[in-house]
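Trainee: Here is my input, please return the structure:
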Amino acid sequence: MRVFACLPVSPFSLPEGCPVRPAIAPVRPARRVRVGCRGIMAAGVVIVGACLLLAVNVAWNGRVWAADAPRAAAPTPVPTVPEHEGAGHEAWSFARCTATVSDDPDGARDYAEDWLNHGGGLEAQQCEALARIELGDVATAAASLDRLAHVPGWPVGDSAHAGMQPDTPQSLRRRAAVAEQAARAWQADDSPKQAFDSATYGLMLEPDDVPLRLVYARVAVELDQPQRAIDTLTPLPSVPAERDEALVARAAAWRRMGRIEQAMTDINAALKDMPRNGAALLERGILYQREGQMAQARADWQDVVTLAPDSDEADLARQDLSLLETDPEAP
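Mentor: Okay, here's the model as predicted:
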């Protein structure tokens, strides 16, 4: 069974209405995270017996923290700075937490746990799960992400009100993104059934979400349900990069159905746009092998190893090359 094991470390940025997703191996590298701005606060100055407060609100991904100074009268109360953001401490943020997940997962996990101890909510739990993936505790992380995806409302960083707020278009997108992360983590844990369940739930939240459709289709192929994959990926996405990924996934589905000619048409269309893509070359090598063209299959698999020797695609290509050496005529 071929399992896609590369995972993103930062699922989306959190500006209103703008989730960003990563694609996964063997087709795309991990996501990037946009790091938020740091807050700057200005205090009011007392002049000639009258209190004048100047408060500067700083936004991070649509969230605003405000601090107030003494004033004679205020029409509405202004929230105070949380204790954990005391002197010398920067505001907690999901972007800051995930920024070092790949390079320093221990540090990211410690940051998330400290954040949780100081009132962190859903975002802190999500960051901790992503750090656990990098540290190898994939099953625990996948279960945590799946649980978080089922929490309605998704208030930013506020676990006290989790599940108590109605969903908005933004919260549905956030929950779908977390469901996608859960599905990818289950794939990496070699648990395709759980991955399929997480992807299916995510598509209930956001039916037109292309990254989720891609994950769903790949897992469907793993579970020997290629027609589901083809139905999900047809028509193809309009964005070129997503279209090429869908072509590779659909080619695998056609192959599983024994329709090698259609699979070869899709994979060659993808390779026309991205000739050095390891996942596409790996798939075409398999198709060549099915057609009995062993020399072409070997050339594609060797290209995969040469282009990205440390990738998951290269590991799979080496396995195929080893089998080819053992039985050169095997279809």
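Trainee: all contacts plus neighbour counts: C-alpha atoms, from now on.
Mentor: OK.
Trainee: check which helix or strand covers residue 7.
Mentor: Using DSSP states H and E, residue 7 is not contained in any helix or strand.
Trainee: what separates residue 198 from residue 147, distance-wise?
Mentor: According to C-alpha to C-alpha, to the nearest Å, residue 198 stands 10 Å off from residue 147.
Trainee: How about residue 94?
Mentor: 18 Å.
Trainee: Also this sequence, please, to line up against the first:
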Amino acid sequence: MILLILAAQAAAPAPTTAEPSRFAQCAALAADAPDRAIEQANQWQMLGGGAEARQCIGLAYAAQERWIPAATAFEQAARQAEISQQTSPAALWVQAGNARLAGGEAQAARAAFNAALARGELTGAPLGEAHLDRARATVALGELAGARGDIDKALALVPEDPLAWLLSATLARRQNDLARAQQDIDEAARRSPDDASVALEAGNIAILAGAPAAARAAWQGAILNQPGSAAAVTAAAQLKQLDAESATPEG
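Mentor: Below is the predicted model:
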């Protein structure tokens, strides 16, 4: 699922550290051998590894897609960093939020993103991505109207991120604002023309707008662009349904 991929990407290490070589080694080990990384990071923690050691534990759990233990480790790291200032607490809260979101805990995820944004440390692209992450959590909670503000802030801060435009288009479609949905999916497609998720959403918007031919072309594009992906599988199902409806005689 795209959500799991995004959460794993959000867990990529980018700290400002007192011991960069040790953290870098632990983070690399977390990606390649997470069990060993957890063992070594726990030993490091007992020796005073602090927030960095806990962050490495979180990275290792994330590599195993054990999202809730990962989130717990990132939250512990964030709280420790708030005291020690060893690394950025805000970045750690973002990692915690993404892990919570990947684990299906949207309420806890939003709380983590709130904590990250409340610190006022994030600027530029990281700030935009944090707003986008909080919007994803808000949508997962079914609060569509509440997500629009964060998505619009993300679009202003990271306008070249196709995901921001894709999520904005999806939100607009779900709110029955098809004009905004079409505008934003066009922007997403311009930035990521081969993304099956973008093509899938373009088809979803087209079918609601009464353009089945355009929907068919978009869904076929999703399948061709990234065969076997989750978006391609969904697009194939949508095409099958469209074919069935087209074959059903009216009246």
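Trainee: that older thread, more neighbours: residue 94 and residue 147 of structure 1, which one.
Mentor: When neighbours are counted by other C-alpha atoms under 10 Å, residue 94 of structure 1 and residue 147 differ, and residue 94 comes out ahead with 27 against 14.
Trainee: mind checking what the more buried one lines up with in structure 2?
Mentor: Applying TM-score structural alignment, one finds that residue 94 of structure 1 aligns to residue 23 in structure 2.
Trainee: Just confirm that match contacts residue 53, I think it does.
Mentor: Yes: at 7.4 Å, residue 23 of structure 2 counts as touching residue 53 under the criterion of C-alpha atoms under 8 Å.
Trainee: Which residue numbers in structure 1 does stretch 53-71 of structure 2 align to?
Mentor: Residue span in structure 1 matched to stretch 53-71 of structure 2, by TM-score structural alignment: 124-142.
Trainee: Quick one: end-to-end length of that stretch, please.
Mentor: Length of stretch 124-142 of structure 1, first residue to last, C-alpha to C-alpha: 15 Å.
Trainee: Check which residues of it are buried.
Mentor: In terms of neighbour count (16 or more other C-alpha atoms under 10 Å), stretch 124-142 of structure 1 has its buried residues at 124-135, 138-139, 141-142.
Trainee: Of all pairs in these, which one is the farthest apart?
Mentor: Every pair in the buried residues of stretch 124-142 of structure 1 was compared (C-alpha to C-alpha); the two farthest apart turn out to be 124 and 139, at 18.2 Å.
Trainee: Give the aligned equivalent of residue 267 of structure 1 in structure 2.
Mentor: Using TM-score structural alignment, residue 267 of structure 1 sits opposite residue 185 in structure 2.
Trainee: In space, what's closest to that match - neighbours in sequence excluded?
Mentor: Spatial nearest neighbour of residue 185 of structure 2, chain neighbours left out: residue 169 (5.3 Å); criterion: C-alpha to C-alpha, 6 or more residues apart in numbering.
Trainee: Distance-wise, check the residue in structure 1 that that neighbour lines up against relative to residue 111 of structure 1.
Mentor: The pairwise alignment with structure 1 assigns residue 169 of structure 2 to residue 251, based on TM-score structural alignment. In this view, residue 251 of structure 1 and residue 111 of structure 1 are 42 Å apart by C-alpha to C-alpha.
Trainee: ok, those two, which is more surrounded?
Mentor: In this comparison of residue 251 of structure 1 against residue 111, neighbours counted by other C-alpha under 10 Å, the higher total goes to residue 251 at 30 against 21.
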